[in-house]
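> Dropping the sequence and predicted coords here.
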Amino acid sequence: MRRDTFLRSMAALAAAGVLPQAALANAANLKMMIPANPGGGWDTTGRALGKALQDAQAAATVSYDNKGGAAGAIGLAQFANGSKGDANALMVMGAVMLGGIITGKPPVSLDKVTPIARLTSEYNVFVLPASSPLKTMADVVEQMKKDPGSVKWGGGSRGSTEHIAAAMIARAVGVDPSKINYVAFRGGGEATAAILGGNVTIGGSGYSEFAEYIKTGKMRAIGVTSDKRLAGIDVPTLKEQGIDVVIGNWRGVYGAPGITPEQRKALTEMIVKATKSKAWAESLEKNGWTPALMTGPAFDKFVDDEFASLRAVMAKSGML
């Protein structure tokens, strides 16, 4: 085959997304640490990113390691200690991890690993089990005012955005935030099961984690933590219900400790390429995620600012 004919053939295959494996010989074999149990937002994000990396032909393969607990601190420690200098290692993280670090003060923090990119943003939604005698956020607030401990709030790890939001709600309606009864779960799957089983009074998480249960009537959505109603989602904000609480969630990805600036740049370029893929666009639409790509020094500063902002909110809400 003539060289020009071969190149045209390869270009056609690339456009169709069916390059032979040999063409991916120089693509990375990535390892993705997901510091949470299967079924939650980090798990969904990590696997969606892995699929996008392969769809964009930035990675030949992606393997996953779920290690839940302590708002991601257990997975973070394993990632930091076990992947030093590994330019093919990635870890999913986000606002929940920052909150967990602030409250738990684990021995290994984010300063031990390498920031790569913020990926998405999302607001939390609060839901009631379909069988709950409570019907609205006003009902929850009324019950909480009578007996704060009788309302069991279910969600992610201590320090998660839904935990912070619950404390903010309590404070906003005149209830001592230190008296809220918050039940932390190791992953979104566990929290979802507890809500569906009526083992907690009210649950909170990103809308994408509860969407299918809300649509099928197994959960009743009673409030979102956004400033304005979310497009295509008929759920009132907390603000329009007279509760002045707005808090967002976001998710990102970090690289291993000890990688070179060139390796960090290469990983960043891979992530950017993945976010331009069809697979990533489909994941954004399916999960209701808002694209929020940020890389480089801007992302470094964003994380520092988020630490300061969350710490201030948590202190004000009586969580520290």
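Yep, that arrived.
> Please make it C-alpha for all contacts and neighbour counts, starting now.
Fine.
> Please go through this protein and pick out the longest strand.
Across the chain, the strand with the greatest residue count (assigned by DSSP state E) is strand 114-129.
> quick one: whatever helix or strand comes next after that one to strand 114-129, angle?
Remark: after strand 114-129, the chain's next helix or strand is helix 137-146, criterion DSSP states H and E. If you take axes from the mean of the first three to the mean of the last three Cα atoms, to 10 degrees, helix 137-146 sits at 90 degrees to strand 114-129.
> Got another one to weigh against that:
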Amino acid sequence: MRRDAFLRSLAALAAAGVLPLSARANANLKMMIPANPGGGWDSTGRALGKALQDAGVASSVNFDNKGGAAGAIGLAQFVNASKGDPNALMVMGAVMLGGIITGKPPVSLSQATPLARLTSEYNVFVLPASSPLKTMKDVIEQLKKDPGSVKWGGGSRGATEHIAAAMIAREVGVDPAKINYVAFRGGGEAVAAILGGNVTIGGSGYSEFAEYIKAGKMRPIGVTSEKRLPGIDVPTLKEQGVNVVIGNWRGVYGAPGITPEQRKALTDMVVKATKSKAWAEALEKNGWTPALMAGADFEKFVDDEFASLRAIMVKSGMI
């Protein structure tokens, strides 16, 4: 092929956004973070953006925070404004699935393009340091006496901590419909409410509360894992006699309507980013468990998670 013909072909591929990974190192990416600053999706999206640049597969990443409705508001904007855009990404996860199940928004996650699961973690429940309650047993006793008096603070309705609260209520003989759950649009708001004593108990991924736990400003009283988390001396709910286990995970999607070639290019970029030094540092700093899953496996995983969460929510009386 003549050099001028080759360059024209390369330019055409670039315009279509289907250049091979090595040729897209100058990509200017856009990252939708469907939550307010300060929470798990925000930290995940910004860590991924840094890793994409550190891996040399993106020259820049611009972030757009749009919180509310368990990510459904950000999802709607992403679906409607990014059709066919091979440089658009969106952070998502189990919380979004739960919110879609409970909220039934007009947009569907299936309209966007699944790329990869990134991390997994479990929820931890905490009390404000000044709380007169000291243990999960104290919380449960109060819950049994007066369900409405226990204010559970966490992410949007349908978040894994919301589902866990409903599961706890059901396990201890309290009507899940009577739990007093206070939903926040972002992790920063939830943290402020807990520190200010505006909620009785808070729930989220451990990484969001870690610095406050270490500083003695929050008291961890239970994690939703099967076994105790490594390096974290917090009892599981199961070992406290409450048979509740539920995990959280986060992933990334591409825009609606991109081609299979564009999807593969974006997926390859994300996978390469997870092998970067910046990503390894983010995992260690936040206590995230790497849980990379891409392509068709991730797409099937999301479908299975929808079914599993729906079944749990039905059983717990949430829907």
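Right, received. Where do you want to start? All values derive from a computational prediction rather than experimental measurement.
> Can you calculate the TM-score here?
TM-score of the superposed chains, computed with TM-score structural alignment, normalised by the length of structure 2, equals 0.92; 298 aligned residues with a Cα RMSD of 1.0 Å.
> In structure 2, what stretch matches the longest strand of structure 1?
Matched against structure 2 by TM-score structural alignment, strand 114-129 of structure 1 falls on residues 113-128.
> what about the longest helix in structure 1?
As assigned by DSSP state H, the longest helix anywhere in structure 1 is helix 296-316.
> That helix aligns to what range in structure 2?
Under TM-score structural alignment, the match for helix 296-316 of structure 1 is residues 295-315.
> Now for the closest residue to residue 93 of structure 2 other than its chain neighbours, how many residues are close by?
In space, and not counting its chain neighbours, residue 93 of structure 2 is closest to residue 250: 4.1 Å by Cα to Cα, 6 or more residues apart in numbering. For residue 250 of structure 2, the neighbour count with other Cα atoms under 10 Å is 23.
> and residue 250 of structure 2, what helix or strand is that in?
Per DSSP H and E: strand 247-254 holds residue 250 of structure 2.
> tell me what the helix or strand following that strand is packed against?
Using DSSP H and E, the helix or strand that follows strand 247-254 of structure 2 towards the C-terminus is helix 260-273. Here helix 260-273 of structure 2 touches helix 40-54, strand 113-128, going by 3 or more Cα pairs under 8 Å, 6 or more residues apart in numbering; DSSP states H and E.
> what's the mean distance for the first one versus structure 1?
On the superposed models, the aligned residues of structure 1 are on average 0.2 Å from helix 40-54 of structure 2, with distances taken as mean Cα distance after the TM-score superposition for structure 1.
> so that helix matches what in structure 1?
Using TM-score structural alignment, helix 40-54 of structure 2 lines up with residues 41-55 of structure 1.
> so residue 150 of structure 1 makes contact with residue 140?
No: Residue 150 of structure 1 is beyond contact range of residue 140, at 10.0 Å (criterion: Cα atoms under 8 Å).
> and those two? which has more neighbours close in?
Shown here are residue 150 of structure 1 and residue 140; by other Cα under 10 Å, residue 140 has more neighbours (17 against 14).
> so who does the more buried one touch?
Neighbour list for residue 140 of structure 1: 134, 151 [criterion: Cα atoms under 8 Å, 6 or more residues apart in numbering].
> Relative to residue 132 of structure 1, how far out is it?
Separation of residue 140 of structure 1 from residue 132 of structure 1 (Cα to Cα, to the nearest Å): 11 Å.
> and if you look at residue 283 of structure 1?
31 Å.
> got it, and residue 188 of structure 1?
Taking Cα to Cα, one finds residue 188 of structure 1 at 20 Å from residue 132 of structure 1.
> more crowded one of the two?
In this view residue 188 of structure 1 and residue 132 are compared by other Cα under 10 Å, and residue 188 has more residues nearby, 26 against 13.
> give the contact list for that one.
Residues in contact with residue 188 of structure 1 (Cα under 8 Å, 6+ apart) are 37, 38, 39, 40, 41, 155, 156, 205, 209.
> Residue 257 of structure 1 now?
80, 83, 84, 85, 86, 112, 113, 114.
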